[in-house]
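[1] take this sequence and fold it.
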Amino acid sequence: MNKTKKNTILFLLGKLVSLTGTRIYGFAMGLYILKVTGSALNFAVSILLSTIPAIIFGPIGGVIADKVDRKKLVLFSDFISGVIMFVAFGLSQIYGLQLWIIYMSTVFLSIFNTLFTTSFDAALPNLVDEARLGKVNSFNQSINSLTSIIAPIIGGIIYAVVPPTMFMIFNGVSFILSTISEYFIDFYWKVGKVKEKIVAKENQFFSDLKEGFKYIRNNSVLMIVLSVAIFINFLFTAINVAIPHIIVVQFSLSDNLYGIIESAFAVGSLFTSVVFASKLGKFKPVKMGFYLIALGIVNCLFSVPLIISNIGNMDIFVSVFYSILFFIMGFLIVVINIPLSVYMQKTTDDEYRGRVMALNATIVTAITPLGYLLHGLLLDLIPTSIIMIYTGVGIFLLAIFMVKKFKNNGSNEIIAGEMKVAEVEN
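    Predicted structure coming up:
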């Protein structure tokens, strides 16, 4: 078995085990908090506690990932996450499953998950052949989509028969198994072992972080890609806020129908990342612009049932119509996200990749709560249909901006409609 195939199998296997355990655990703890406290605020606090550490430690993790052996960071992060789960289980046996135990474990898991994700994302281009990087990212997306579908199902079944604290054991074991899988991944076959240069002084850390910002600023194409990624995520907070309100409040659909509609997105993502895995490698600005325009149109179409909502029983129409739109959206998000991710991975120099990935993730994570707050306020002030049209138009304008910027960049590959990075193939 060649290095690429071996690394790919071990990476995806570890990711599947770890992510399944984490999402089942997250589902179970969220359900436990809601059932025991009945408070949406307590549930929101748990989400907030998983977000804030990622924002704070994201840049720190990026600098560390560029200075320290990434394999050591990946193994350390996953192993410590497993230890955190076992410690949380032990505390829950002594004090009972208290909110402070859940909150504390959430914070520490978020910190080490940030370090893990940054390190692995930065190392991924060094683990596989250049021609397979796009396919590996597609399979990675498949695992994300698959676990988002099966985790609530498995979690719901297990929750009915075992104590909530057992989910800590399950998650801890999944982290340890993932660590074992990752131990056998060859992180060095393309680049050799990294000479560790751990940052010891505060001023050196900020200097390294500043270098990361400077690197992004001096790369005009990378700036465009990052800008597109950030604004797409910001606009999508409107969708995430508006759609549940439309389905549950405005059309009063059942919980089952709501679940079916939302699952269509994951099904669309999974279908696309599996079926089109080998075709998502090349970054083509013109085609990307087309996909963004299509995404904008889909967002505008979400307003249609709101505009014609007075024509009798809308339950079946809304359920089918929104399920189709969510499936298409899942398809479009994958064909947009994967080429963007692969492009950033392959065009960023190895010694800067950790900081670039971390800064992008940090900005996206930080802007998300602001987007939720803004669009939540707007939903109380203006019709929901206007919100959906606004997001669609925003994405449409983003597509025009991206294509125009790429053409102004002056690259022959861009003018031809296909961006290639030297001899690198996705």
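
[2] switch to C-alpha atoms for all contacts and neighbour counts from now on
    Noted.

[3] flag every buried residue along stretch 104-115.
    Across stretch 104-115, burial judged by 16 or more other C-alpha atoms under 10 Å covers S105, T106, V107, F108, L109, S110, I111, F112, N113, T114, L115.

[4] swap in stretch 204-222?
    Within stretch 204-222, the residues scored as buried using 16+ other C-alpha under 10 Å are F205, D208, L209, G212, Y215, I216, V221, L222.

[5] returning to what we had before: and which of the buried residues of stretch 104-115 is nearest K71?
    Closest approach between these and K71, by C-alpha to C-alpha: L115, at 11.5 Å.

[6] what helix or strand is that closest one on?
    Using DSSP states H and E, L115 sits within helix 99-123.

[7] let's compare: structure for the following, please.
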Amino acid sequence: MEDSIKLKKATYHLWTFTISKLISSFGAQVYSFAVSFYILQLTGSATSFAANLICNILPRTLAAPVAGYITDKYSRKMITITAQIATTIAIASLLAVTLTSGLSLIAIYTTSCILSLTSMFSGVAFTSSITGLVDKERIQKAMSLNQMSISFAAIASPAVGGLLYGAVSMPVFLIMYIAASSLAVFLELTMNFNLFAHRKEEVEGNPKESMWQSMKAGISYLKLQPLLMIIIWISLLINFLFGAFEVGYSFILIEKMKMASQRFGFTQGAFAIGMLLLSIYFTVRKEVKYPLLISKRAIIGMGVIMGAVAAPLLMSMSETTIFVYYLLLMFSLGASVIIVNTPIMVMMQKQIDDDFKGRVFSILETMSMALMPLGMVLYGFLYDVFPAQWILLISASLFIGVTLILARPSIVRKAHPALDRVKPIHEEVTS
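    As a prediction, this is how the structure comes out:
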């Protein structure tokens, strides 16, 4: 009887955190779209645009180890809710500044830094709690539903943002975000983060572990997981090189090609549709058997897509052809991102001990993002100085090369020994 009640509660969790993510993500996406367009139209500089991206990345990279320690030490539910409340307050403060003294780059950059920290604390706590919120058999479904909600918000918000940009004032965008974030707080309050958790109880009288000792223990634990170490190194270099796309895509479409905000919004929506459809697929299919292998192939696909972004700069195309071309590219990229992330995240949820999840996920985040701020600065400068097409093509080549070297066949075999018993590595299976 008790198991039946827990399963019903887990089903409630599946939908509650999905809706919570959908609501808060919609506000965040609308905000991000409006701010990106505002910065590029105000300054016309890829460097200024990159600076905002850095404000979204650098604080979370520096604070991630602390977030991991706090997540493993204290209530994950309280951390998630506190972070969401802080998000609401930050946006309300930006709204107040906008209404009193007008929107400025400094105000945007400051708010982006705060939102970076709150989203990181919330993300680490939420990710570390998946196995506590739902039963083991539905972890892949939970991860996929979570991604579906983010994708669905990403589909609607750029399209809505593109249609509304210029028609309504910036305060309207901020008010939407405040309302969405407040509703997300209410939903998170109803969830039991320890329903299926297996965390050790602290024994009274035992010496308390310092934050530094706790972080060292997390690193020691991670060193015993060779597959996770491979993922860290791939993420570190791939995320650095992907800065060529992060900075270049918006810069090329908005500044170089003068694409209308509505059309630009629809290309962003196509990215989200690709994510959504693949997320739906992962909610109904069986668990992926060889996560690293599947992710490797999808990362290579992302590299090809990144290089293909340069094509309209190298050949003459009509405006409509360019629009349709980028729709298809972004759809494919969105699908590839889910194929990379979902199998790996499910594997990590099942392999990592509950008491180490916060620290391990925070270390992964820190390492995977460590070079991203440098990438943003470098590519922001490069796009202002050199032709965009060559930056993209060279970066895409390096992107694919790094993947082929770090996830070479011998490494994939070590991660998935069963491959040798199935068929040779050059006949890689997708099941």
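
[8] got a TM-score for the pair?
    Once superposed, the chains reach a TM-score of 0.81 (TM-score structural alignment, normalised by the length of structure 1), with 412 aligned residues with a C-alpha RMSD of 3.7 Å.

[9] what packs against the helix or strand just after the helix holding L115 of structure 1?
    Heading C-terminal from helix 99-123 of structure 1, the first helix or strand you meet, by DSSP H and E, is helix 133-159. Secondary-structure packing of helix 133-159 of structure 1 (3 or more C-alpha pairs under 8 Å, 6 or more residues apart in numbering; DSSP states H and E): helix 3-37, helix 255-275, helix 315-347.

[10] and L91 of structure 1, which of the ones you listed is closest to it?
    Of all those, helix 3-37 sits nearest to L91 of structure 1, with 15.3 Å by C-alpha to C-alpha.

[11] which parts of the closest one are buried?
    Buried residues in helix 3-37 of structure 1, counted by 16+ other C-alpha under 10 Å: 4, 7-8, 10-33.

[12] got it, and stretch 228-246 of structure 2?
    Buried, per 16+ other C-alpha under 10 Å, within stretch 228-246 of structure 2: 228, 230-246.

[13] likewise for stretch 115-131 of structure 1?
    115-130.

[14] what comes into contact with it?
    Here stretch 115-131 of structure 1 makes contact (C-alpha atoms under 8 Å, 6 or more residues apart in numbering) with 3-5, 7-8, 57-58, 61-62, 65, 70-71, 73-74, 77-78, 133, 185-191, 281, 345-346, 350, 353-354, 357-358, 424-426.

[15] ok, now with 7 Å
    Stretch 115-131 of structure 1 is contacted by residues 4, 7-8, 61-62, 65, 70, 73-74, 77-78, 133, 186-187, 190-191, 345-346, 353-354, 357-358, 424-426 when judged by C-alpha atoms under 7 Å, 6 or more residues apart in numbering.

[16] and the gap between the corresponding residue of structure 2 for Y25 of structure 1 and V172 of structure 2?
    In structure 2, Y25 of structure 1 lines up with Y31, judged by TM-score structural alignment. Y31 of structure 2 sits 10 Å away from V172 of structure 2, going by C-alpha to C-alpha, to the nearest Å.

[17] picking up where we left off before, quick one: which of the buried residues of stretch 104-115 of structure 1 is nearest M314 of structure 1?
    T106 (40.3 Å).

[18] how about the closest one, nearest residue that isn't a chain neighbour?
    The shortest distance from T106 of structure 1 to any non-neighbouring residue, by C-alpha to C-alpha, 6 or more residues apart in numbering, is to S50 (5.8 Å).
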